[in-house]
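> sequence unknown, structure follows:
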């Protein structure tokens, strides 16, 4: 019988705690079991294996990011929406660097993550539609936007910008560069 209070969602909550504190590579069934006070085999009542648990964690991260981006872009359009999307992306990655690192690079190609990844993509495409980009042009723009945001935040959280100049100023320049580029693509 499953332990009272333990459910797949509760297991994911504990797994996120492990990820937050120790990084995604530290996520093991043993680490989660130790925090829940059960033996590792007891977790199999809630998740099939470590692969499924990692997938559930990734889905939760995608959902959190989608919520954060959706909240940021709500009621905005055009340049303002792009800037809000970029700020929300960066804020999530900086505030939750280990969770961000737990997000797989190609969620749309993973059946377990396709729905959550699709919702995140839908939010980005809605912003781009407000910039006059649709169809194939919007997909190309979304890829460029993601590459720019992801590259910046990965370098930032890893301490890859060693010079003393202000990172917020650099990110605003990246935003302006992306917005100007999107205007030319529309």
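All right, it came through fine. Predicted model, so just to flag it, every value in this text is computed and none were measured.

> Every contact and neighbour count from this point should use C-alpha atoms.
Noted.

> Residue 77 is in contact with residue 127, isn't it?
Yes - the pair residue 77 / residue 127 is scored as a contact, 6.5 Å apart, by CA atoms under 8 Å.

> Compare those two and say which is more crowded by neighbours.
Set residue 77 next to residue 127 and count neighbours by other CA atoms under 10 Å: residue 127 wins out with 26 against 17.

> What is the burial count for the closest residue to residue 68 other than its chain neighbours?
Of all residues not flanking residue 68 in the chain, residue 88 sits nearest, at 6.3 Å (CA to CA, 6 or more residues apart in numbering). Residue 88: 21 surrounding residues under other CA under 10 Å.

> contact partners of the helix or strand containing residue 88?
Using DSSP states H and E, residue 88 sits within helix 78-95. If you take CA atoms under 8 Å, 6 or more residues apart in numbering as the criterion, helix 78-95 is touched by 65, 68-69, 72-73, 99-100, 124, 127-128, 130-131, 149, 153-154, 156-157, 175, 179.

> May I see the buried residues of stretch 100-108?
Neighbour counts over stretch 100-108 (16 or more other CA atoms under 10 Å) mark 100, 101, 102, 103, 104, 107, 108 as buried.

> The fifth one: what's it in contact with?
Shown in contact with residue 104 (CA under 8 Å, 6+ apart): residue 58.

> any idea how far it is from residue 88?
Shown here: residue 104 relative to residue 88, a distance of 19 Å by CA to CA, to the nearest Å.

> Comparison target, given below:
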């Protein structure tokens, strides 16, 4: 493949595909150079190195998922919004396991602030406004939802649910029912409690 066709965007797309094929941890500049049939050194005019490449994959994944979640949430509120958000998140993780793993990459604060990661938090907060949660409960609920979604999806994609008698989908739906119930009945903070 001609070197002239390489761009940072094209390399990011290819690295994202590679992450889904071989795992995010196995995405390297050398592996990407092999994919394009070029010398590794030629990659450095488009990317700064392995960390830059992995950061680009993470940022692209955040943007892709944010767009999917935004589409899923359009016109929904309450439990319907919660289920749509969770479904988009789970489907993305299952379809794009390497990209999903990329979103766990620790970003420096400046890069994180410029990324679509903030859109995820804002969309989650929009769902929670439908449950009449305010701060600090909203932050606690954002963390709870992220933990439950990530935990369930991580166990599911690792095959942890394959040898159990109950269908995974049934457990997923019950989990969403339980989350909706918790959010509707959120324990109100004791005004006398200390932070």
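It's in. All of these numbers come straight from a predicted model, not from anything done at the bench.

> So after superposing, what's the score?
Superposed pair, TM-score by TM-score structural alignment, normalised by the length of the first structure: 0.93. Supporting alignment: 184 aligned residues with a CA RMSD of 1.6 Å.

> neighbours around the counterpart of residue 93 of the second structure in the first structure, how many?
Matched by TM-score structural alignment, residue 93 of the second structure corresponds to residue 93 in the first structure. By other CA under 10 Å, 20 other residues sit near residue 93 of the first structure.

> could you measure residue 93 of the first structure against residue 11 of the first structure, distance?
22 Å.

> again, but for residue 125 of the first structure
Distance of residue 125 of the first structure to residue 11 of the first structure, given as CA to CA: 32 Å.

> If you count surrounding residues, which of those two has more?
Applying other CA under 10 Å to residue 125 of the first structure and residue 11 shows that residue 11 carries more neighbours, namely 23 against 19.

> Residue 122 of the first structure sits in which helix or strand?
Judged by DSSP H and E, residue 122 of the first structure forms part of helix 114-129.

> Contacts for that helix, please.
With CA under 8 Å, 6+ apart as the test, helix 114-129 of the first structure has contacts from 59, 62-63, 65-66, 69-70, 73, 77-78, 81-82, 85, 107-108, 134, 138-139, 141-142.

> repeat that for 7 Å
59, 62-63, 66, 70, 77-78, 81-82, 107-108, 138, 142 (CA atoms under 7 Å, 6 or more residues apart in numbering).

> Spatially, which pair of those is furthest apart? Let me know, please.
59 and 78 (28.2 Å; CA to CA).

> Which one of the two is surrounded by more residues?
Under the criterion of other CA under 10 Å, the comparison of residue 59 of the first structure against residue 78 puts residue 59 first, with 23 against 18.

> Look up how far residue 102 of the first structure lies from the more buried one.
From residue 59 of the first structure across to residue 102 of the first structure, the span is 10 Å (CA to CA).

> Please tell me which residues of the second structure stretch 6-19 of the first structure aligns onto.
Counting by TM-score structural alignment, stretch 6-19 of the first structure corresponds to 6-19 in the second structure.

> How far does the matching stretch sit from its chain's centre?
Offset of stretch 6-19 of the second structure from its chain centre (CA atoms, centre = their mean, to the nearest Å): 18 Å.

> likewise stretch 139-148 of the first structure?
Put simply, stretch 139-148 of the first structure sits 15 Å off its chain's centre (CA atoms, centre = their mean).

> got it, and stretch 16-29 of the first structure?
Centroid separation between stretch 16-29 of the first structure and its chain, computed with CA atoms, centre = their mean, is 16 Å.

> Stretch 37-47 of the second structure too?
Distance of stretch 37-47 of the second structure from the chain centroid (CA atoms, centre = their mean) equals 28 Å.

> cool, stretch 140-154 of the second structure as well?
For stretch 140-154 of the second structure, the distance to the chain centre is 11 Å (CA atoms, centre = their mean).

> counterpart of that stretch in the first structure, which residues?
Aligned using TM-score structural alignment, stretch 140-154 of the second structure spans residues 140-154 in the first structure.

> quick one, the helix or strand containing residue 58 of the second structure and helix 78-95 angle?
Assessed by DSSP H and E, residue 58 of the second structure sits inside helix 50-73. Put simply, helix 50-73 of the second structure runs at 140 degrees to helix 78-95, going by axes from the mean of the first three to the mean of the last three CA atoms, to 10 degrees.

> Could you list the buried residues of helix 50-73 of the second structure?
53-63, 65-70, 72-73.

> May I have the residues that are in contact with the residue nearest to residue 43 of the second structure when sequence neighbours are not counted?
Excluding its sequence neighbours, the residue lying closest to residue 43 of the second structure (CA to CA, 6+ apart) is residue 33, at 6.8 Å. Contact analysis of residue 33 of the second structure by CA under 7 Å, 6+ apart lists 39, 40, 43.
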